[in-house]
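Participant: dropping the sequence and predicted coords here.
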Amino acid sequence: MFSLPFIRRETPELEGDKVRLRMPQASDYREWAELRAISRAFLEPWEPRWMPDEFERSAWRLRINHYRRDYAQGAAMAFFMYERGHGRLVGGITLGNIRHGVSKSAQIGYWIGQPYAGQGLMTDAVKTLSRFAFGELTLHRIEAACIPENSRSIRVLEKAGFRREGLLRSYLRINGVWQDHYLYARIADDPPVA
């Protein structure tokens, strides 16, 4: 393993207008499991197939270890999203596939619990993480992919200043089926989004 200099030793906490982002901790298990469980039918059409042990503590420990390893290697940064004011866990967002060198790019993936959808929380999280990626991490390009039928995700990306660049055929296996995805991207020197 190696640690890249662009990632600070301490884990970042990011503040948006509506959400606070921080890296997941082992103690988040119960709140995460409850939110994911009540949101299962809402999330499953847009995610990889859920594992039979999805909510087991052993699977949670593997997930946390994976997040920590990716962060230590400079490959990805996973965040949980908390609603400002109330402090409730509302979802998660990841900056993954972080590449420096000539690419200076990464990909964003996210999920939100059903009770919190449609409140602008995810748009705020995407904007907040994008500012961090372009500023602190000095990335040049951030990509996101979404299934064409996922109109909510399309709205989030467009409100956050991402532009559709094309269609990725049979891009990811989602809920057991290979799905086409729209590719969206935002470039560091794109005009700021209010």
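Facilitator: Nice, I can see it. Everything numeric in this text was worked out from a predicted model, so none of it was measured.
Participant: from here on, contacts and neighbour counts on C-alpha atoms
Facilitator: OK.
Participant: which elements pack onto the longest helix along the chain?
Facilitator: Ranked by residue count under DSSP state H, the longest helix found in the chain is helix 57-73. Helices and strands touching helix 57-73, by 3 or more Cα pairs under 8 Å, 6 or more residues apart in numbering; DSSP states H and E, are strand 77-83.
Participant: so what touches the strand it packs on?
Facilitator: Contacts with strand 77-83, where a contact means Cα atoms under 8 Å, 6 or more residues apart in numbering, come from 18-24, 67, 70-71, 88-96, 121, 125.
Participant: for comparison:
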Amino acid sequence: MSAVVQGSPYGEGRHPGWPARLGPLRVAGGVVAVRPIRLLDAGDWSRVRRRDRAYLELWEPTTPGSWDERNAVLAWMSQWSALRGLARNGQCLPFTITLDGEFAGQITVGNIIRASLRSAWVGYWVASGAAGGGVGTAAVALVVDHAFASAGLHRIEATVRPENVASLRVLAKAGFREEGLFRRYLDVAGDWRDHFCYAITAEEIGDGLAERLVRSGLARRV
């Protein structure tokens, strides 16, 4: 696991846990690492998301504008700026997932609430070419370990549509447990969709989710 931030046990610094580089872990799909998002991701981000529209659009919240408009190179600039600002204020941890050194997706710990709650959600997407090889599971494990240790959080949840079998599998392999079903929770693909809620707390991770993957043979350290 990442080293614990020195100082307040509640991680109340201006931006605890940010920025950070996590990993790498070798999984079946290749070598997975996580790093802070950067402005220079724009070209890769736009290319992958526009190519993978059919693969991604089914699972993401409905937002104004066409898919191409929302995922153009220029659209990344405003997203990067907003996420970086939230990270500097301690409200999120936005990362890029890399596979064998190349851009492969995003993972974000968002809506961070501190004080006595110390909770957040985690959301992620992985390029279609990187799916199915343990890439998402490794990224989730690395980021959740970091959020509990260096960012001082206590509980992290993830919401997933029941039909999104691949994402449900990622959460189960990473060690999350199902807590319940949120009825008509988010507007996704043009309609209000049910979502399962999965969660994990700091007491449940033991030596860390990444270490659990290593011990189970699903990953190894590089």
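Facilitator: The structure has been received and is ready for your questions. Being a predicted model, the structure only gives us computed values, none of them experimental.
Participant: restricted to helices, list the contacts of strand 77-83 of structure 1.
Facilitator: Among the contacts of strand 77-83 of structure 1, the members falling in helices (DSSP H) are 67, 70-71, 121, 125.
Participant: of the residues you listed - the most surrounded one?
Facilitator: Highest neighbour count within these, by other Cα atoms under 10 Å: residue 125, with 29 neighbours.
Participant: in structure 2, what residue corresponds to that one?
Facilitator: Alignment note (TM-score structural alignment): residue 125 of structure 1 maps to residue 139 of structure 2.
Participant: repeat that for residue 141 of structure 1.
Facilitator: Per TM-score structural alignment, residue 141 of structure 1 is aligned with residue 155.
Participant: for structure 1, what spans make up the strands?
Facilitator: 13-15, 19-22, 77-83, 89-99, 105-112, 141-146, 163-174, 177-187 (DSSP state E).
Participant: contacts only, for the residue nearest to the spatial centre of structure 2.
Facilitator: Computing the C-alpha centroid of structure 2 and ranking residues by Cα atoms, centre = their mean puts residue 107 first, at 2.7 Å. For residue 107 of structure 2, the contacting residues are 94-97, 122-125, 139-140, 143, by Cα under 8 Å, 6+ apart.
Participant: go on, residue 18 of structure 2?
Facilitator: Neighbours of residue 18 of structure 2 in contact, by Cα under 8 Å, 6+ apart: 87-88, 90, 93, 151.
Participant: please apply the same query to residue 171 of structure 2.
Facilitator: 137, 140, 177, 198.
Participant: please repeat the previous calculation with a cut-off of 7 Å.
Facilitator: residue 137 (Cα atoms under 7 Å, 6 or more residues apart in numbering).
Participant: counterpart of it in structure 1?
Facilitator: Checking TM-score structural alignment: residue 171 of structure 2 goes with residue 157.
Participant: distance of that match relative to residue 22 of structure 1?
Facilitator: 21 Å (Cα to Cα, to the nearest Å).
Participant: same check, this time on residue 102 of structure 1
Facilitator: 28 Å.
Participant: these two: who's more crowded?
Facilitator: Between residue 102 of structure 1 and residue 22, residue 22 has the larger neighbour count (other Cα under 10 Å), namely 19 against 7.
Participant: ok, the more buried one touching residue 15?
Facilitator: No - counting by Cα atoms under 7 Å, residue 22 of structure 1 stays clear of residue 15, with 9.0 Å between them.
Participant: count the residues that sit near residue 91 of structure 2.
Facilitator: Residue 91 of structure 2 - counted by other Cα under 10 Å - has 21 other residues nearby.
Participant: need the counterpart of it in structure 1.
Facilitator: Taking TM-score structural alignment, the alignment pairs residue 91 of structure 2 with residue 75 from structure 1.
Participant: just give the nearest non-adjacent residue to that match, would you?
Facilitator: Excluding its sequence neighbours, the residue lying closest to residue 75 of structure 1 (Cα to Cα, 6 or more residues apart in numbering) is residue 98, at 5.1 Å.
Participant: does that neighbour touch residue 73 like I think?
Facilitator: No - with contact defined as Cα under 7 Å, residue 98 of structure 1 does not count as touching residue 73 (10.0 Å).
Participant: look at the two and report which has more neighbours.
Facilitator: Using other Cα under 10 Å, the more surrounded residue of residue 98 of structure 1 and residue 73 is residue 98, with 21 against 16.
Participant: contacting residues for the more buried one?
Facilitator: Residue 98 of structure 1 touches 75-76, 105-106, counting by Cα under 7 Å, 6+ apart.
Participant: give me the nearest residue to residue 11 of structure 1, chain neighbours excluded.
Facilitator: residue 23 (6.9 Å).
Participant: quick one: what's aligned to that neighbour in structure 2?
Facilitator: For residue 23 of structure 1, the residue aligned by TM-score structural alignment is residue 36.
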